Structures are given as C-alpha cells and as structure tokens.
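>>> quick one, structure for this:
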Amino acid sequence: MVILWMLIGLIAMLVLRVPVAIALLAPCLIYVVADPSATFEVAAQQTISGLNSFPLLAVPLFIMLGNVANVSGISDRLFNAATALIGTVRGSLGYVNVATSFGFAWMSGAAISDAAALGRVQVPAMIKRGYSDKFSVGITAASSLIAPILPPSIPAIIYAVTAGLSVGALFIAGIVPALLVVLALCIMVWVTTRKRDDLRLEPVRGRERWMPVLGALPGLGAGIVVLGGILGGIFTPTEAAGIGVLYMFILAAAYRRMNTTNILYVLRTTLETSGAVLLIVGAASLFGWVLAREQAPQKAAELILSLTTNPIVFLILLNILLLIVGAVLEPTAAILILVPVLAPVATQYGLDPLHVASVIIFNLMIGLLTPPVGLVLFVLSSVTDLPVSKVIQGVVPFFVPMLAVLALITFFPFFTTWLPGVIAP
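Predicted structure coming up:
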C-alpha cells in the first residue's frame, strides 16, 4: 500500500505539471516523516550518494561537448558535406538529413541538441527545394533519435549508472540499433520520394564537391577520439568526455567561433541542462531507496511472473508499458524510476542486461516524438516556426520505421549483444 500511494502521488503531481524532481522528492519526504525508522539524515545520504558517481560526471561533459558543437558551426559543415556527396540522388536532402544527424550524433548524445542544431538548417533547406514541410520536419525529428542511441548516448550513461552496467558496453550495444535506424529512415525517404525526379540537386564537381567534405572531417574527429579512446582502452567514458570537450573547444577556436558570447552561451546552457538532469538523478536515487526498502522490485517480479513465464510475452508487455510511459514522462526520469524495478524482473526471465537496456532506451526515445510531452516536437516547432500540430502530423508516418526497428531489437537480441561480445570495452 505504501508503494501504491507513493506512485499515485507521483503520477498526480506529474499530471499537474509539477517539476519531475519535486514530484519524486515530495512522496519520499512524506514517507520519511511517516516512518519512524527512516531519518532525514539517511534520506540526505541516499540523495547525495546517487550523485557521487564517477561515470555520472560524463553527463555534463557530453552535454557541454554537444553545446560547443552547436555553436562551432559543425552542423552546417556536415550538412554541406553530405549535400555535396549525395545531392544528385533523387530525394537527396532526405538522405542528407539522415547522414548529417548520424555524423552529428557522435558529438551530441541527446536528441534535443540534434534537433535544435540541425532543424534550423535542414528544414528550411528542404522546404526551399520542394519538399513538403511535414516530410521535412518529420524526417528531421526521426533522425534526431540517432543521437541518444549512438555513443556518446546520455541516456545510456544514466541507465548504466542506475543499473550498474558498463557504460562502454552499453555504448557499443547502441551502435547496431543506430545503424538500423539509419537504414529504416533511408528506406522511408526512398519510398516517399521515389517518384519525385525533381527532388535532385545540380551536380557539383571538382573542388566545389570535395572542399565541403574536407571541411567536415575535423568535426567527425570528436567521435573518433571519444569512441576510439573507449574501445582502445585508452581512457574511460568519463575521461573520453573530457578529452572530447577539449578537442571540440580547440576545433571551435580554430573555426573562430569561440567568442565571449558563445562561451557564455555554452556555459549557461550546460549548467542549466546538467543541473536539471542531476537534480532528477538525486531525487530518483531517494525514490529508488524507498522502493528498495519496501521491496518493490521483488513484489513487481512476483506480480509479473504470476502473469507469464514466457520472456517474449514479458518483452511485449514491457514495450507496451514503455511506449505509454515515454509519451508522458521525460526519458531521464523514466529510466531512473523504472530501471531499478524492471531490470531485476528482466533478470528473472534470463534476458541479457544489455539487450533489455537497449529495448528500454529505444522505447523511451520514441517517446520524444510522442505527444503530449515529446520534447523534440516542441524544439523543432521553436527552431522552424512551424506549429506543433504540423510537426506532429509530419512525425506520425515515421513511427512505422521506428517501431519496425524496435521490433527487431526486441525479438532479435543479436542486434544489441553481438557487437559488445566482439568488442570488449
């Protein structure tokens, strides 16, 4: 009953639009007051201990890396390079959109950063070239989900810290799903534009073709430094984040984009985003302590195991739950609340932890495109000046490829477990 009332209180406050951190803290404080054996000193220790994690330090660093990439003009360079290479293909700007997001994802780690940085460039360019505004914003929104799946994925770091998994292994587990998303979106572009011969750009040859490509290569170096260092065992993911930030600052300075205004913008936005994320992490740590104290994971396991002993049925139920939760709850908060309960249950079914982690993360990323909370929808509406209703209409068709990829990684663990088995970080 204690767990039930806490969950009711949490849901009620979320419905009332109370900030997530406050919605998590309030039921916990009431629990501490009501339970004589619980003290505020222990509650404070649990909250702080949730933040006292070396891998968690990578979160603000990767957020900063993405912000520096935003102001350094790397997104423009990637877009120009992709356009020069594949601009003559039918529906070329659709493929360019996906390719640019894939390149930027190695530096971003967050869908919102991708949507904000690339949406302002790609959507107007596509509309100008004859693509519908709905398709333009839809493909931009869908391709932005590559960033939180591909390393350096911020949701993967949060998940790894919460579940006690290797950050490097979870990074590697996201590479094949990200490639599946790229493939699925390219198929979607082909299906949509296959009869539109007018959607080609004029061929670019010689110097005009290769100079944009060469100009974009230094930006891609950030991904090589970060992932290469982790896979090569040179440094940890947290250390890789610091090296990546240093590399990006040097690159931005070389591009002459690190003026006082941009530096202050990077510091302010990093502080704001990191503060919000880490406040939720601390509150969720206390919430998780209360759930563990009341044996919520064990009771959840008993309940679900009483419904089915089939791991496939469990995965189907898990997907349904997460698609609903992702539509109403921000991914970081959802991971912190659900993983301490769901991960032990999945273990009871003999499922690989990396497989389950990939399924949970991908589900919650789809939630970024789902009303009413889908943050990517509002970011794209802001940077493109299109109404949210039109953004939603543009995104709806892209649920087909995203759900297809979700089905593949859910029912075929090979896609998420093979590469970590081959490359041990």
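>>> drop to CA atoms for contacts and neighbour counts, all remaining ones
OK.
>>> residue ranges of the strands in the stretch 201-350 of the chain, please?
If you assign secondary structure with DSSP state E, counting those that start in this stretch, the stretch 201-350 of the chain ends up with no strands.
>>> the lengthiest helix in the chain - contacts with which helices or strands?
The residue-count maximum for a helix in the chain (DSSP state H) belongs to helix 260-293. Using 3 or more C-alpha pairs under 8 Å, 6 or more residues apart in numbering; DSSP states H and E as the contact criterion, the secondary-structure elements in contact with helix 260-293 are helix 20-34, helix 40-49, helix 58-71, helix 331-348.
>>> I have a second one here; can you model it like the first so I can compare?
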Amino acid sequence: MTVALMFIIFTVLLGIGMPIAFAMGLSAVTVLLIDGGVPLLVLPQRFFSSLDSFPLLAIPLYIFAGNLMNYGGITTAIVGFSRSLVGHIRGGLGQVNILTSVLFSGISGSASADVAAVGGMMIPAMKKEGYKPEWAVVITAASAILGPIIPPSLLMVIYGAMTGLSIGTLFLAGIVPGLFLAFIMMALVYWKADEIGAPRHLKVGLRETGKIFLKAAPALVMPVIIVGGIQSGLFTPTEAGIVAVVYGLGYGLITHRLNVRNTYRFAFQSVVTSSSILIILGSAALFSWIMAREGVPAAIAAALSSMTNEPAIVLLLIVLALILVGMFIETISALILMVPILTPVAQAFGFDMIHFSVVVIIALLLGSLTPPVALIVLLGCKIAKVDYMKTLRPLIPFFTVLVVGLLCIMYLPFITLGLPELLGAFD
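Okay, the predicted model is just below:
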C-alpha cells in the first residue's frame, strides 16, 4: 500500500506539471510522513549519501567540456568532415546527418544536445536542398540517440555511479552497438533516399578531405583520449572529465572563440544542468529506497519468475517496460528511477550487467523517440518549425529498424561485450 500510494502521489504531481525531481522527492516524503515508522532524519541522509560519489563529479565536467568544444566551432568542422566522407552516397545530407551525430557523440554525450547542435545546422541545410522537413527532423532525432550510447556518455556515467560498474568498461561496451545502430539507419536512408527527397553531392577529393579532416581532428581526438586514457589506466573517468575540460579550453583559446565572459556563461550553464541531474538523483534515491524497503524489486523478480523462467523473455518484457517509461519520462530521470528497481531483477536472472546496462540505455532512448510524447522529435520540430503530426509517418521506419537493432544487441551479446573482452576490460 505504501508503494501504491507513493506512485499515486507521484503521478498526480507529474500530472499537474511539477518537475520530476520534486515529484519523486515529495511523494517519497509524503508516504514516510503518513507511515510514521521512519525518523525524518533518514531523509537528508539518504538524499546526500546517494550523491556522495566521486564518479558523479564527471557529470558537470563532461557537460562543460561539450559546451566549450561546441562553441569553439567544432560542430561546423564535424559537419564538413562528414559531408566529405559520405555526402556523395545516395541519401546525401541524410547520411551526413547520421555520421555527424556519431562524431558529435564523442563531445556531447546527450541526445538533446545532439539534436540542438547538429539539428540546428543540418535541418536548415537539408530543407534548403529540398529534403522534406519532416524527414529531416526524424533523421536528426533518430541519430541523436547515438549521443548517449557512444562514449563519453552521461547516461553511462550515471549508471556506473549508481551501480558500481566500471564506467570505462561501459564506455567501451557502447561503441560497437552505437556504430551498429548508425549503420542500419544509414542503410535505411540509402533505401528511402527518393522518398526523403535527397540529392547527392559531388565526391570530395582526397586532398580536400585531408584539409577538412585537420579542422575536425580536435573533435575526433577527444573521445580517443578519454576512452584510451581510462582504459590504459592513465586516469579515472572523473579525471578524464578534467582532461576534457582542459582540452576544450585549449581548443577555444586556440580558435580565439573563448573569453572570460562566455567561459563563465558556459560554466554557469553546466552547473545549472548538473544540479538538476543531481537533484533528480537524490530524490530518486529516496523513491528507490522506499521501494527496496517494501520489497518491490524482489516482488518483480518473483512475478517474472512465475510468468516464465526463460531469461530471453524476461529481458524482452523489461525492454518493453523501459520503452513505455521512456515515452513519458525524460531519459536521465527514467534511468535514475528504473536502475535501482531493475538491477536486482537482472542479477536474479543472471544477466551480464554490462550488457544489460547498454540494453537498458538504448531501450529508454527508443522510448524518447516513441509517440505520443517523443521528446527529442519535438525538439527537432521546434528547430524545423514542422507540425509534430507530420513526423509520425516517417518515424515508423526509423523506429522499426532501431527496434530490430536493439533486438540484435539484446540477443547477440558479443555486439556489446566483444570490444571490452578484446581490450581486456574484464581482466
């Protein structure tokens, strides 16, 4: 009854427009006050103990580094490099859009940041060249989910901090799945090129490609430095965030685009964004502690066991639930809410936790693409000034291929675990 009441209060608060962090925290506090069996001193202790984690320092650092690199003009350089590589392929700027998202993911680690930065450049360019605006929005939104999959990823930093899993190994585990999803989206754009209205560009010469590569090299090198440094033991994931900030500052100074004023502005924006994430984490800790205290994870595991003993079916049911949650709750909030519930269930069924984490993140991201809410599609519609309803039809084929891709990742674990095993991440 306690958990049911908490979810009722939580749903009502969300329904009246309260931010999810406060809705989770207030519903947890309310049921504890009604219960009366827990000293209120436990509340601040639980809240702050969940934030007392060294890896969480990486969150503001990666956000700050991404802001610095993007303002330094790196998005323009990445788009130019992507155009030189794949702009001549059938699908033209659609292919460029997806490859740009792959390369930009090494900077942002966020789907919404990817839509804002890449979409802000690519959607107007695609409309100008005759692409149907709704297709431009869908391509941008679908490829934006690669940001939190390919490292460095804020979702993986949060997941590792919450579960104790190696963030470096999580980063490695996201690379091949992210590239795999990018490949199948590019194949879809190739197939649908005529329907999208996509012209091709002339192939860029090798010398010109080399010049464009040099402009984009700072962006391409940063994720290599971060993942390589973590994997080699030169620095921890949190220390890698410091390296990324120093790198971003250096790049901005070299390009003469940073000064004291805008550096302060980016630092302030990063602090505000990070604070909202940490408030959600603290509130979710209260929420999850009550569910654990009431035995919810064990009850879910028992319920699933009574339905089936087949781990493959259990994984499918979990993924369906995650997509449903991701439809209505922003991805970071949904991850923080669901991980404490699902981790004991995954352990009970013997899932590999690194593989499971990648599946969870992709499933929640797919939820953010799913109507009726489709948060990142809505953001793309604002950029393109397109009616949201017009994007539903072109969204179907992209969502379908991404679901097929997720099923492959779910049931072919080597896609996720092959690279970490090859590089000795499990030793």
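>>> hey, which of the helices and strands packed on helix 260-293 of the first structure is tucked in deepest?
Here the criterion is mean neighbour count by mean count of other C-alpha atoms under 10 Å, and of these the winner is helix 58-71, at a mean of 25.
>>> how much does the helix or strand that contains Phe7 of the second structure stray from the first structure?
Element membership of Phe7 of the second structure, judged by DSSP states H and E, is helix 2-15. Helix 2-15 of the second structure: mean distance to aligned residues in the first structure after superposition is 1.9 Å, counting by mean C-alpha distance after the TM-score superposition for the first structure.
>>> that older thread, quick one: closest of the helices and strands packed on helix 260-293 of the first structure to Ile324 of the first structure.
Go through those one by one with C-alpha to C-alpha and the one that ends up closest to Ile324 of the first structure is helix 331-348, at 10.9 Å.
>>> mean offset of that closest one relative to the second structure (after superposition)
Averaged over the aligned pairs, helix 331-348 of the first structure sits 1.5 Å from the second structure after superposition, using mean C-alpha distance after the TM-score superposition for the first structure.
>>> residues contacting that helix, please?
Around helix 331-348 of the first structure, the neighbours that count as contacts under C-alpha atoms under 8 Å, 6 or more residues apart in numbering are 20, 155, 158-159, 162-163, 277, 280-281, 284-285, 287-288, 296-298, 300-301, 304, 325-326, 353, 356, 360-361, 364-365, 367-368.
>>> could you redo the last one with a cut-off of 7 Å?
Outside helix 331-348 of the first structure, the residues within contact range by C-alpha atoms under 7 Å, 6 or more residues apart in numbering are 155, 159, 162-163, 280-281, 284, 288, 296-297, 300-301, 364-365.
>>> again with stretch 181-196 of the first structure
Contacts with stretch 181-196 of the first structure, where a contact means C-alpha under 7 Å, 6+ apart, come from 90-91, 94-95, 98, 146, 401-402, 405.
>>> cool, and stretch 221-235 of the second structure?
106, 151-152, 168, 236-237, 240.
>>> mind doing that once more with 6 Å?
In this structure, residues lying in contact with stretch 221-235 of the second structure by C-alpha atoms under 6 Å, 6 or more residues apart in numbering are 106, 168, 236, 240.
>>> can you check stretch 414-425 of the first structure too?
Everything outside stretch 414-425 of the first structure that qualifies as a contact, by C-alpha under 6 Å, 6+ apart, is 168-169, 172-173, 231, 355, 409.
>>> determine which two of the residues you listed are furthest apart.
When C-alpha to C-alpha is used, the two most widely separated members of the contacts of stretch 414-425 of the first structure are Leu231 and Ile409, lying 22.5 Å apart.
>>> which of these two has more residues huddled nearby?
Ile409 (22 against 18; other C-alpha atoms under 10 Å).
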